[in-house]
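> here are the coordinates; sequence isn't available:
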């Protein structure tokens, strides 16, 4: 009986201090491990293809694709962080309090920077569709790079301040050994909710609603052949890009909103690995879906993947290849 009880502990040799493992059948545990491991590898591989494509081929290095590159880097890192979540499926954290805090800290940075990138994508599409005459002057490659860098810097700085107590005292809020918990006070949690969710999501919805209305009006005008007379013509490629990125944003919101909704309705802003497993995995799934969306909607991505997989990427001057 004592052996059975000890086998349910994360650290059997520490009877009074160890956390207990959740009861789960062996087949269920194997299935979860296989699914999450496959999702992690697929996420890393697909987003690596996006990163290589945009970084290598000069023709793809446009302002809009620079934003997709930033998003792909976030998704690529999510694929690696998934390895830690896979460990938590067993119900025990075995890597120590320091690694636990770093894991949670990186998760927060990636989440907030991804949302920041989505805001920038919405702004990019808004200018392209609603103010096409000024797009080339307002949206430059250099400005986009600066905005992306600021997005990552602000996310890192804010989350460092937000999680300062946890970073200074790792494991302070753990109730037993084998637990991975961080606690955010009410004011910090409210600020995080407003600055990284409510505010950005509102901006995204408002801008894309305007983009949708203008895109529909342009489409109707082009069908009636009066666009050249009554409207400033928007390129069909820009409208197609807006539609594709709109899909990316909708899928992103669908996968990220549950995480913030759980935080919003919770009595305390406490993130426990076991209680938030579903919403975290849903967020991870989004990182795998983005490259799949590109494959369906962007011919240049399918073409670049073919070049990469066939190793034509190693040929001389391959970066100058026509991908469009």
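Structure's in. What do you need? Keep in mind it's a predicted model, so treat the numbers as computed, not measured.
> Every contact and neighbour count from this point should use C-alpha atoms.
Noted.
> Name the helix or strand for residue 249, please.
Using DSSP states H and E, residue 249 falls within helix 236-265.
> biggest helix in the chain by residues?
Ranked by number of residues, the top helix in the chain under DSSP state H is helix 96-130.
> helices and strands around that helix, which ones?
Counting contacts by 3 or more CA pairs under 8 Å, 6 or more residues apart in numbering; DSSP states H and E, helix 96-130 is packed against helix 63-88, helix 141-162, helix 164-168, strand 181-183, helix 199-223, helix 236-265.
> Packing partners of the helix holding residue 249?
The elements that helix 236-265 packs onto, with contact taken as 3+ CA pairs under 8 Å, 6+ apart, are helix 96-130, helix 199-223, helix 277-297.
> mind redoing it with 6 Å?
helix 277-297 (3 or more CA pairs under 6 Å, 6 or more residues apart in numbering; DSSP states H and E).
> I'd like to check the angle between whatever helix or strand comes next after the helix it packs on and helix 277-297, please.
Per DSSP H and E, helix 277-297 leads on to helix 299-309 as the next helix or strand towards the C-terminus. Here helix 299-309 points in a direction 100 degrees away from that of helix 277-297 (axes from the mean of the first three to the mean of the last three CA atoms, to 10 degrees).
> Against that first model, consider the following:
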């Protein structure tokens, strides 16, 4: 009888975690499906930049459809074979890694667009963009499946036969040195550092161009306001990425380097769903701030949710207002 309060408290934490994760999954799927639909509907959005944005949206849809349900199942624990549990855990890494690499691809694309605007269209072609997206996903699979070829906790389980069942938990099958050294330092810290450097250079180039155009034209103030919005969006991207992903990895580092310190289960849950919520935020940061995209989303909402016909002139009149700017204004 004395253990009942503890059990109820754990069940309460689990139910709260499941509820929050479900809400994040729904927001991620709905938001990113709208991103893909908007690109399919509006031909003006079908360029190399939106190729990377759609790749990011697909990865974030997978986070809502696969990663979050798998994370919930693994967090609750169930009996299964070791490699089945390990493969499910690797799926979490593959899909979340593809999201990170898509973010990095967008950062590189934004950098090239402001650094070499005159040569951008000849260097970053549609075909090369597709190849880059393909490489991002291949690399995500290769890095995420590394534990399947031996970097795992099978030896820790002792004489475990291939048919033996274990309680499937992420930390049971995944080695923490892999999560810290390989996954965090190699595939989170490095991409984050590259993105910070790229966006820092983007800020410098934009500011230099703004100063030149402000002196040369009367429209400098208007142009400055547009580019300032872009600069704020890029800063927000880096900030949200760091805020969402660093907590769970920092807790993994604490668990690995200071094993005597026990991370509360509630804190781990907070770190996990913060990393997932980044997928729900990406559509707002990368897509909804683009005017042409916003107009298309309004059209989709009016047609599908309000049962109103789409205005035939709404999309064409919106795109000329942003000639060549629809690619860069975020």
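The structure has been received and is ready for your questions. A quick note: this is a predicted structure, and the numbers were derived from the prediction, not measured.
> Superpose on structure 2 and give me the mean offset of the helix holding residue 249 of structure 1.
Here helix 236-265 of structure 1, set against structure 2 after superposition, deviates by a mean of 3.4 Å using mean CA distance after the TM-score superposition for structure 1.
> tilt between that helix and helix 277-297?
Here helix 236-265 of structure 1 points in a direction 180 degrees away from that of helix 277-297 (the same axes, to 10 degrees).
> tell me, what residue is most central in structure 2?
The structure's structure 2 has its C-alpha centroid closest to residue 99; by CA atoms, centre = their mean the separation is 4.0 Å.
> Counterpart of that residue over in structure 1?
Under the alignment (TM-score structural alignment), residue 99 of structure 2 pairs with residue 114 in structure 1.
> circling back: give me the buried positions along the longest helix of structure 1.
Buried positions in helix 96-130 of structure 1, judged by neighbour count with 16 or more other CA atoms under 10 Å: 97, 99-101, 103-130.
> Just the angle for that helix relative to helix 141-162, thanks.
Using the same axes, to 10 degrees: helix 96-130 of structure 1 against helix 141-162 is 150 degrees.
> picking that back up, list the buried residues in whichever helix or strand comes after the helix holding residue 249 of structure 1.
Beyond helix 236-265 of structure 1 on the C-terminal side, the first helix or strand identified by DSSP H and E is strand 270-272. Buried residues in strand 270-272 of structure 1, defined by neighbour count with 16+ other CA under 10 Å: 270-271.
> Can you list the helices and strands that strand 270-272 of structure 1 packs against?
Using 3+ CA pairs under 6 Å, 6+ apart: strand 270-272 of structure 1 touches no other helix or strand.
> List the contacts of that strand.
Here strand 270-272 of structure 1 makes contact (CA atoms under 6 Å, 6 or more residues apart in numbering) with 181, 183.
> hmm, try it at 7 Å
Contacts to strand 270-272 of structure 1, defined as CA atoms under 7 Å, 6 or more residues apart in numbering, come from residues 180-184.
> between those residues, which has the most around it?
For the contacts of strand 270-272 of structure 1, the largest neighbour count, defined by other CA atoms under 10 Å, is 29 neighbours, found at residue 180.
> can you pull the contacts of that residue?
Residues in contact with residue 180 of structure 1 (CA under 7 Å, 6+ apart) are 93, 100, 174, 272-273.
> mind redoing it with 8 Å?
By CA atoms under 8 Å, 6 or more residues apart in numbering, the contact set of residue 180 of structure 1 is 93, 97, 100-101, 171, 174, 272-273.
> the inter-axis angle of the helix holding residue 249 of structure 1 versus helix 199-223?
Using the same axes, to 10 degrees: helix 236-265 of structure 1 against helix 199-223 is 150 degrees.
> for helix 236-265 of structure 1, which positions count as buried?
Neighbour-count burial for helix 236-265 of structure 1, counted by 16+ other CA under 10 Å, picks out 239, 241-249, 251-253, 255-260, 263.
> Please apply the same query to stretch 208-228 of structure 2.
Under 16+ other CA under 10 Å, the buried positions of stretch 208-228 of structure 2 are 210, 213-214, 220, 224, 227-228.
> One more: stretch 5-23 of structure 2?
Of the residues in stretch 5-23 of structure 2, 14, 17-18, 21-22 count as buried by neighbour count, 16+ other CA under 10 Å.
> Over to stretch 146-153 of structure 2?
Using 16+ other CA under 10 Å as the test for burial, stretch 146-153 of structure 2 gives 147, 151-153.
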